[in-house]
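Novice: need a structure here:
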Amino acid sequence: MKKIYGSAAEALDGLMFDGMTIAAGGFGLCGIPELLIAAIRDIGTKDLTVASNNAGVDDFGLGVLLQTRRVKKMISSYVGENAEFMRQYLAGELGLEFNPQGTLAERMRAGGAGIPGFYTKTGVGTVIADGKEHKDFPTGPEGAAETYIMEKGIFADLAIVKAWKADATGNAIFRKTARNFNPPAAMCGRVCVLEVEEIVPTGSLDPDHIHLPGIYVHRLIQGDHEKRIEQRTISEG
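Specialist: Prediction:
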């Protein structure tokens, strides 16, 4: 099976349609699939639902899809670095489903494992629990009942993720904290497109070091990345 494509646009060919759901890896600007995001912007697909920890910043990452009004709804944990995100949400122009970070990661992982829903205590008694099924389980001290809420697994039409290196079959390694949401995002996509800094020969990666098995990856590109710094902090000389 051919997995390597020449560009982000080629790798997305035939996959995009209006109203689709996309799971995107990354945390802030760390480990984001910036080449694939830019290609989605250029393709012009609209009314997207995007599941991602956040929406980048105003002029980079997923922020470019907000600027061009491609996104209808975000499923996110944190939105504090994007002024356009805030403006669209407060103006009623953008749907937003807030998730605790662990819940969002587990919703992606559950979707990738074929699990349609799961119970968690996180969010019980808050607005996160509004409209969700509540159920008691004997998990407290001496079997006391504790309340859980039902969260649904995320089954995305497309996953876009970024890794450090991969072989030609898609076995991938992430570098340090850039792993973040990328593995669960990759798992929950019906089709997963992976961008990497380096493609290495198949068999050259230590199997014990692989973070994402190639079985989850359908298409693969190599490219140059800007790796912009989201918050630059320096000390005085």
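Novice: for the rest of this, base every contact and every neighbour count on C-alpha atoms.
Specialist: OK.
Novice: ok, longest helix in the protein?
Specialist: When the chain is parsed with DSSP state H, its longest helix is helix 101-112.
Novice: and that helix, what's buried?
Specialist: 101, 103-112 (16 or more other Cα atoms under 10 Å).
Novice: check which helices and strands it sits against.
Specialist: strand 117-120, strand 146-152, helix 182-188 (3 or more Cα pairs under 8 Å, 6 or more residues apart in numbering; DSSP states H and E).
Novice: compare with the first, here's sequence two:
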Amino acid sequence: MIDKQVPDAATAVGDIGEGASIAVGGFGLSGNPMGLIEALHARGVGGLSIVSNNCGVDDWGLGILLGSGRIRKMTSSYVGENKEFERQFLSGELEVELTPQGTLAEKLRAGGAGIAAFFTPTGVGTQVAEGGLPQRYDGSGGVAQASAAKEVRTFMVAGREREFVLEEAIVTDYALVHAAVGDRHGNLVFNKAARNFNPLAAMAGRVCIAQVERLVEPGEIDADRVHLPGIYVHRVVEVGPGIEKRIERRTVKEA
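Specialist: All right, here's what the predicted structure looks like:
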């Protein structure tokens, strides 16, 4: 379908069902697709497996899904400012696959590019490669589930041998992303820091749903300004420029 606009966020996420896997853009609270997250929360589905850099905060971002017990597993790079994330993880309610941030980004990009796996030096000599990293606790301080060991190989790089760990790509059922501008063909432009995990999450989803602050006609976006081509995007919903944008942590200097 060439015209990918849908009328509202509820329609956009209307077929996301119980147990779906979803890649979600954003870094901290920057670039969170809040309209889509809220619409998904309203649907009431749970058992979700979410791939995102972090899980928002207790009352914003993915934190609203987490707080309602909708998320079964998080694949992310850090816990961040979310106390409920920490509580659910340590209590054994939530499975967490902690992944180095750059590795997580590349796993998403590789999934979108059709690359099954790749070797990286990140994590060599640690539990990331050797296994044993807690993924689920038993609620009593013990580890109920730990990560498995990964393949490590030696390659000659720049005239010397180095070890690299094999990381598998990530492909999810859906992707939810936020962009500043999009057209009806799905071409997207991200604004500053919101161009974080959003393009990568979009690539990894079999069905990518984008909320945009401003929807324009095809051809209005200069081709050189397109950050993500419409080939990766399946649905576009306009949420307007007046949406609430929160800051995770604000530090100010006293006058």
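Novice: what's the most distant pair in the buried residues of helix 101-112 of the first structure?
Specialist: Gln101 and Gly112 (16.9 Å; Cα to Cα).
Novice: burial of the residue lying closest to Gly44 of the first structure once chain neighbours are set aside, as a residue count?
Specialist: Leaving aside its chain neighbours, Gly44 of the first structure sits nearest to Arg70 (7.2 Å; criterion: Cα to Cα, 6 or more residues apart in numbering). Neighbour count for Arg70 of the first structure, taken as other Cα atoms under 10 Å: 21.
Novice: quick check: the spatially most distant residue from the centre of the first structure vs Arg190 of the first structure, distance?
Specialist: In the first structure, the greatest distance from the average C-alpha position (Cα atoms, centre = their mean) is reached by Glu142, at 38.8 Å. From Glu142 of the first structure across to Arg190 of the first structure, the span is 42 Å (Cα to Cα, to the nearest Å).
Novice: next up, the contacts around the residue most central in space within the second structure.
Specialist: Most central in the second structure under Cα atoms, centre = their mean is Ser52, positioned 2.7 Å from the mean C-alpha point. Contacts for Ser52 of the second structure (Cα atoms under 8 Å, 6 or more residues apart in numbering) come out as 23-26, 74-77, 197, 201.
Novice: what's the farthest-apart pair in those residues?
Specialist: Farthest pair in the contacts of Ser52 of the second structure, by Cα to Cα: Met74 and Phe197, 15.2 Å.
Novice: now do the same for Glu167 of the second structure: its match in the first structure.
Specialist: Matched across to the first structure, Glu167 of the second structure falls on Glu151, judged by TM-score structural alignment.
Novice: please read the previous query as pertaining to Gln211 of the second structure.
Specialist: With TM-score structural alignment as the criterion, Gln211 of the second structure lines up with Glu195 in the first structure.
Novice: and the helix or strand encompassing that match, how far out from the chain middle?
Specialist: Assessed by DSSP states H and E, Glu195 of the first structure sits inside strand 192-200. The chain centre lies 16 Å from the centre of strand 192-200 of the first structure; the measure is Cα atoms, centre = their mean, to the nearest Å.
Novice: packing partners of it?
Specialist: Looks like strand 192-200 of the first structure contacts helix 8-12, strand 158-167, strand 219-222 (3+ Cα pairs under 8 Å, 6+ apart).
Novice: what's the angle between that strand and strand 158-167?
Specialist: Calculated by axes from the mean of the first three to the mean of the last three Cα atoms, to 10 degrees, strand 192-200 of the first structure forms an angle of 10 degrees with strand 158-167.
Novice: ok, for Val71 of the first structure, nearest residue in space, not its chain neighbours?
Specialist: Using Cα to Cα, 6+ apart and skipping the chain neighbours, the partner closest in space to Val71 of the first structure is Leu48 (4.5 Å).
Novice: distance of the one you found from Ile75 of the first structure?
Specialist: Leu48 of the first structure is 11 Å from Ile75 of the first structure, by Cα to Cα.
Novice: how about Ala110 of the first structure?
Specialist: Distance from Ala110 of the first structure to Ile75 of the first structure, by Cα to Cα: 15 Å.
Novice: ok, now Glu133 of the first structure?
Specialist: For Glu133 of the first structure, the distance to Ile75 of the first structure - Cα to Cα - is 19 Å.
Novice: between the two, which one's more packed in?
Specialist: Ile75 (22 against 11).
Novice: all strands for the second structure, in order.
Specialist: Remark: strands assigned in the second structure by DSSP state E are 21-24, 48-51, 71-76, 95-98, 117-120, 134-137, 143-146, 152-157, 160-168, 172-183, 188-189, 205-216, 235-238.
Novice: wait, Ala129 of the first structure sits on Tyr119?
Specialist: No - under the criterion of Cα atoms under 8 Å, Ala129 of the first structure makes no contact with Tyr119, lying 11.3 Å away.
Novice: quickly list what's touching both of the two.
Specialist: Common contact partners of Ala129 of the first structure and Tyr119 (Cα under 8 Å, 6+ apart): Ile149.
Novice: on that earlier part again, got a list of what the residue nearest to Val71 of the first structure touches?
Specialist: Contacts of Leu48 of the first structure by Cα under 8 Å, 6+ apart are 18-22, 70-73.
Novice: now Leu215 of the second structure
Specialist: 181-184, 237-238.
Novice: change it to 6 Å
Specialist: Applying Cα atoms under 6 Å, 6 or more residues apart in numbering to Leu215 of the second structure gives the contacts 181-183, 238.
Novice: which residue is the nearest non-sequential neighbour of Val193 of the first structure?
Specialist: Of all residues not flanking Val193 of the first structure in the chain, Arg219 sits nearest, at 4.7 Å (Cα to Cα, 6+ apart).
Novice: give the aligned equivalent of the one you found in the second structure.
Specialist: Arg219 of the first structure maps onto Arg235 in the second structure, by TM-score structural alignment.
Novice: picking up where we left off before, of the contacts of Leu215 of the second structure, which stay in contact in the first structure?
Specialist: Of the contacts of Leu215 of the second structure, the ones still in contact in the first structure (both residues aligned by TM-score structural alignment, their matches' Cα atoms under 6 Å) are 181-183.
Novice: who wins for neighbours among those residues?
Specialist: Gly182 (31 neighbours).
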